[in-house]
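1. Predicted model follows, preceded by the sequence.
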Amino acid sequence: MSTTCLIGKPPVRRSIQQVFVLREDPGGSGELFVLLVDSVHHDGLTLPGGSAEQDELPHLAARRHLETQTGLVLPLRTILTVDYSPAADLPESLDFVYAGGVVTPRQAGAVRPHHPSQGIRALHWVPQPKLRRVMADDQYRRVEDAWDAWDHGAGLPLLVRGVPVPLG
């Protein structure tokens, strides 16, 4: 079967790749905190991430944005949630949230914005009970869904042409 496009002019749709990264409370409570970015492009805090470029593998786009925004380099293979955003002010998008896992205290301590020119004002580790106060509703719902999938061990492996993406 041919892989050529059968549509004369395919629709414009953005592909957003975000990463759900956790750390344990450094105070020892056992509570988990999620890594969020304060971006000049969004109201409220969001997960690290951004758009994939044309022909860029989605998990590599997520990894690129995570590294650029935070300094973390993590293997990304499992998708925790997919959020469809219809066209409104921007082109429609599919937002994929990858499981970044629980980072070590050393990794968490090294997190910092690497390129302020990327539009990141600050990075924050936020406990689950405080998420609603610091996030826009759509971002909050996306993170809550990802957190629920993480808690229940749910998630989908990313496939490229039917083959699971290797870890690493």
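-> Sure thing, it's come through.
2. CA only for contacts and neighbour counts going forward, please
-> Will do.
3. I'd like the next helix or strand past the lengthiest helix in the chain.
-> Counting residues, the longest helix found in the chain (DSSP state H) is helix 137-151. Proceeding N to C from helix 137-151, the next assigned helix or strand is strand 156-157, under DSSP states H and E.
4. Comparison target below:
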Amino acid sequence: MIPTPADPEAWNAHLAEGNAKQARKRVAADVLLRDALGRVLLVDPTYKPGWDLPGGMAEANEPPDVAVRRELREELGLDVELSGLLVVDWVAPHGPWDDQIAFIFDGGTLRGGETPRPHDRELSAARFVPLEQARELVNARMRLRLDAAAKALEAGRPVYLNDGSAAW
């Protein structure tokens, strides 16, 4: 017999059991930041090959927008106000990894003219590059998301991807 809310202790135990059996998703949160010339900020992580958008993985129970702002502060010393969501991508299992949900937020345009510098050992470099060059520097998965983010900026609405492909 399934407990009811009338017995809060049994009900919460029942819900906790269901929660423990449900899938948990890894969450990645990145940001599209541009300079006054419209170039895109890329970072060079030390823990994986190639260039990437700034951001990282959310911690347990951390909202994606909070995660990306935390990562920007930790890795680049930036406190950026996000101006919207550009991309949500469900990423299929690959290699040793289970599936994940990847977000790209709009960080707008950085003022001041200087390129942020890495503040921790997770990044070896950061630089602004034209969008076409950024597409060449990031891996294939990120290239699909970056293209979708550029389209989302033009269209003024977020894009949902299913493993890098437009879902509709």
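-> Cool, the structure landed. A quick note: this is a predicted structure, and the numbers were derived from the prediction, not measured.
5. With both chains overlaid, what TM-score comes out?
-> Overall, the chain-to-chain superposition scores 0.78 on the TM-score scale (TM-score structural alignment, normalised by the length of structure 1); 146 aligned residues with a Cα RMSD of 2.2 Å.
6. about what we covered before: in the longest helix of structure 1, what's buried?
-> Of the residues in helix 137-151 of structure 1, those buried under the neighbour-count criterion (16 or more other Cα atoms under 10 Å) are 139, 140, 142, 143, 144, 145, 146, 147, 149, 150.
7. Can you name the residues that contact the residue lying closest to the third one once chain neighbours are set aside?
-> So the one you mean is residue 142 of structure 1. Leaving aside its chain neighbours, residue 142 of structure 1 sits nearest to residue 83 (7.0 Å; criterion: Cα to Cα, 6 or more residues apart in numbering). Taking Cα atoms under 8 Å, 6 or more residues apart in numbering as the definition of contact, the neighbours of residue 83 of structure 1 are 94, 95, 96, 142.
8. Next: residue 33 of structure 2.
-> Listed by Cα under 8 Å, 6+ apart, the contact set of residue 33 of structure 2 reads 40, 41, 106, 107, 108, 109, 110.
9. ok, the aligned partner of it in structure 1 to residue 98 of structure 1 distance?
-> When the structures are aligned by TM-score structural alignment, the residue of structure 1 matched to residue 33 of structure 2 is residue 21. In this structure, residue 21 of structure 1 lies at 9 Å from residue 98 of structure 1, with Cα to Cα, to the nearest Å as the measure.
10. do residue 85 of structure 1 as well
-> From residue 85 of structure 1 across to residue 98 of structure 1, the span is 17 Å (Cα to Cα).
11. More neighbours: which of the two?
-> For the pair residue 85 of structure 1 and residue 98, the greater number of neighbours falls to residue 98 (29 against 15), based on other Cα atoms under 10 Å.
12. Counterpart of that one over in structure 2?
-> Taking TM-score structural alignment, residue 98 of structure 1 has residue 105 as its aligned residue in structure 2.
13. what does residue 49 of structure 1 give?
-> Using TM-score structural alignment, residue 49 of structure 1 pairs with residue 55 in structure 2.
14. Might one say that its match is in contact with residue 27?
-> No: Residue 55 of structure 2 lies out of contact with residue 27 (Cα atoms under 8 Å); the separation is 11.0 Å.
15. more neighbours, those two?
-> With neighbours defined as other Cα under 10 Å, residue 55 of structure 2 and residue 27 compare such that residue 55 has more, 28 against 22.
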